[in-house]
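[1] no sequence for this one, just the structure:
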């Protein structure tokens, strides 16, 4: 890897881990984080968790694992071009969805509603619970003992959580900070009011690039739309028309792939150009300068940002809210809500989960245990548990 820029995160300058480890002769600290994430149980479970289309509707639809790998590849590409630390960008990208529930955002919405009396549910905070407390692979401690920089990136890759004066920031303004955010074990304060590293910001925008292109692909595979339906869509439209004009006689699948790869390439190139200029304009000379810059430095250009927002609106209307998608969404939300209510009532969960819920100090503690258990489920396991408790298995048809 080429020498990184002065404002890149440096593994040798890491604040370290909560539990000290000896140096590795072959890997940097951020490479070790990446490897620990890949070998975690929570990472493997992503292969059976929904991205947009429920996993059993078709084996070629993306799941949380394939989406995560795509985000990781895009993040490395951007980080390399900007001379950032590719390993930290990859580690944050690989871990950004570890806190997601079964059934995608539908499961998250349902669990958040169920947890409303107990502080709510947030998948970024849950990801941190996974890597700091719930993974129990090591003999000496809970969690997988990631560096401070990776933990910061998981928590703040979408931006700060609070303003400098303590007011909730961004999407937390309406409901306040999620429960548990103050209880994350780390070697140092995660500094909720500062921005995260450029590498974490890269992982966040890579997520946007990946799902914009790939949700179009999955929607076409599902038969919800045709490629021609995107001819006038922001961001995608010019590329669709270009591909249809240049390759009029190839099959729809090849046309779709051409559109997808061109969308990804142009989005990446746009981010690299805009971010390189923004970094220079901000005058940052270190990773700490980035945190104190007061704004996100990794971004789309204004025209692309506007087009990307418009494309999301089209996808929301034509795909995410299509009845063929919403019907299983409603049923999967009901599954999560039923499981939560049943576990809260009886603590009828296997092994250590049931024992912990039975001996919980109060309803808040019990609810958090139940939420941890449900959030860790794969789609098939959630359906198995629904079958066990209610003698019924939704088919989502």
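    That came in fine, so what should we check first? Not measured: the values here are computed from a predicted model.

[2] For the rest of this, base every contact and every neighbour count on C-alpha atoms.
    Will do.

[3] Let me know the helix or strand that residue 299 is in.
    According to DSSP states H and E, residue 299 maps onto no helix or strand at all.

[4] What residues does it make contact with?
    205, 271, 274, 275, 305 (CA atoms under 8 Å, 6 or more residues apart in numbering).

[5] give the contact list for the residue lying closest to residue 360 once chain neighbours are set aside.
    Spatial nearest neighbour of residue 360, excluding adjacent residues (CA to CA, 6 or more residues apart in numbering): residue 366 at 5.3 Å. With contact taken as CA under 8 Å, 6+ apart, residue 366 is in contact with 344, 356, 357, 358, 360.

[6] What segments of the stretch 201-350 of the chain are strands?
    Taking DSSP state E, counting those that start in this stretch as the criterion, the stretch 201-350 of the chain carries no strands.

[7] where along it do the helices fall?
    237-246, 252-282, 287-291, 302-315, 323-346 (DSSP state H, counting those that start in this stretch).

[8] roughly how far apart are the most far-flung residue of the chain relative to its centre and residue 219?
    The C-alpha centroid of the chain is most remote from residue 249, which lies 37.5 Å away (CA atoms, centre = their mean). Using CA to CA, to the nearest Å, residue 249 is found at 22 Å from residue 219.

[9] Alongside the first one, take a look at this:
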């Protein structure tokens, strides 16, 4: 067994699975969770789900799949430094985006809008639904039957759930995830790793797409110092290599900051075990104050220069329209759903039908959503 800190989640002390299973002789419970996530259909579909750019806009841009892998790498690095369970942190990082619909945040906004009369849409709740209900690989149960610690972290990695969705509340009523408390340190690490990967790799993709220049990004304090260092070290390097060198240095600085801040907070709290972390009333994993401010400046820059760039705006609006049309047509005509979905949808226009259509659309890749939209709207294309 690795030398874990006393406040780390411990696989041998896991609260178990909803459906009891024999232990593995070669893998810990958290390692089995990670492997089940990797083999899940929802994980494979992340390959063709948008991060910012739709899949056909370029092969080198991030997708939800490559983003999740990058988050897992950062999460393992932080967990190792803090002597946490790396396998649990990795499993949560790999699973955190399983509930994202096609077309990134545009798709989520569209689904939330059409589902507002039925409680809205939240990708975190959808991730939980994917691994507990929608995956159908095993003969004895729906979902992946993950450990309590993985399900808890998936539901609460962004903090306590004050107003759970209908699904999350219903699931919690029969298998309590203690939604009002904080999650394990491993889940908190996965959430911060997501922030680190998201901002830095969107900077990389934005530069690659020509939405802004390296000099413009270097105006940000967090980025400027790294750019200055790499230009001094490699004065003849092309801009693309300078950008990659700068971004990897920024990632390293952010990881160092998270580790130092976590160690400071943990020294104050002195938790004796993982449950003491859950009961702390505040997160133990986070940026220092100055890094939080610097990170927010990067977010603001990306919002104005990338997420609201006119080229991205065009794609966003078209993507929203595709999701809205798909939902409207299928909610009003569930007889157009594939048989396994139609049988569960119930009456057209009902709340039950809305939930089933939402699950169907949320599980689509960008590519499948575009093809399905053509099949349902173009009379010249066979159904």
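    Nice, thanks for sending it over. Computed from a prediction, not measured in an experiment: that's the story for all the values here.

[10] After superposition, what's the TM-score here?
    The pair, once superposed, lands on a TM-score of 0.96 when counted by TM-score structural alignment, normalised by the length of the second structure; 379 aligned residues with a CA RMSD of 1.5 Å.

[11] Would you state the strands of the stretch 1-150 of the second structure in chain order?
    Taking DSSP E, counting those that start in this stretch as the criterion, the stretch 1-150 of the second structure carries no strands.

[12] now the helices for it?
    Taking DSSP H, counting those that start in this stretch as the criterion, the stretch 1-150 of the second structure carries its helices at 29-38, 41-45, 64-81, 86-95, 104-114, 123-129, 148-156.

[13] Counterpart of the residue nearest to residue 360 of the first structure over in the second structure?
    Alignment note (TM-score structural alignment): residue 366 of the first structure maps to residue 353 of the second structure.

[14] can you tell me the helix or strand for its match?
    Assigning secondary structure by DSSP H and E places residue 353 of the second structure in helix 351-362.

[15] show me the contacts for the one residue sitting closest to the centre of the second structure.
    Centroid-nearest residue in the second structure, with CA atoms, centre = their mean: residue 97, separated by 2.9 Å. Counting by CA under 8 Å, 6+ apart, residue 97 of the second structure touches 64, 68, 123, 124, 127.

[16] closest to residue 365 of the second structure among the residues you listed?
    residue 64 (10.2 Å; CA to CA).

[17] neighbours around the closest one, how many?
    Counted with other CA atoms under 10 Å, residues neighbouring residue 64 of the second structure total 26.

[18] Quickly note the distance from residue 9 of the first structure to residue 241 of the first structure.
    Residue 9 of the first structure is 41 Å from residue 241 of the first structure, by CA to CA.

[19] Most neighbours out of the contacts of residue 366 of the first structure, which is it?
    Most surrounded of these: other CA under 10 Å gives residue 357, at 23 neighbours.

[20] Would you agree it is in contact with residue 369?
    Yes. The pair residue 357 of the first structure and residue 369 qualifies as a contact (CA atoms under 8 Å) at a distance of 6.2 Å.

[21] which residues do those two both contact?
    Common neighbours of residue 357 of the first structure and residue 369 (CA under 8 Å, 6+ apart) do not exist.

[22] So what does residue 167 of the second structure match up with in the first structure?
    Per TM-score structural alignment, residue 167 of the second structure is aligned with residue 180.

[23] ok, its match - contacts?
    Contacts for residue 180 of the first structure (CA under 8 Å, 6+ apart) come out as residue 125.

[24] mind running it again at 10 Å?
    119, 120, 121, 122, 125, 126, 128, 129, 368 (CA atoms under 10 Å, 6 or more residues apart in numbering).

[25] ok, now how distant is it from residue 191 of the first structure?
    15 Å.

[26] what do you get for residue 226 of the first structure?
    As for residue 226 of the first structure, its distance to residue 191 of the first structure is 46 Å (criterion: CA to CA).

[27] With residue 99 of the first structure instead?
    20 Å.

[28] When these two are compared, which one has more neighbours?
    Taking other CA under 10 Å, residue 99 of the first structure and residue 191 do not tie; residue 99 has more neighbours (26 against 15).

[29] Chain neighbours aside, what residue packs nearest to the more buried one?
    Using CA to CA, 6+ apart and skipping the chain neighbours, the partner closest in space to residue 99 of the first structure is residue 127 (3.8 Å).

[30] residues touching the one you found, list them.
    Contacts of residue 127 of the first structure (CA under 10 Å, 6+ apart): 42, 95-100, 133-134, 151, 154-155, 375-376.
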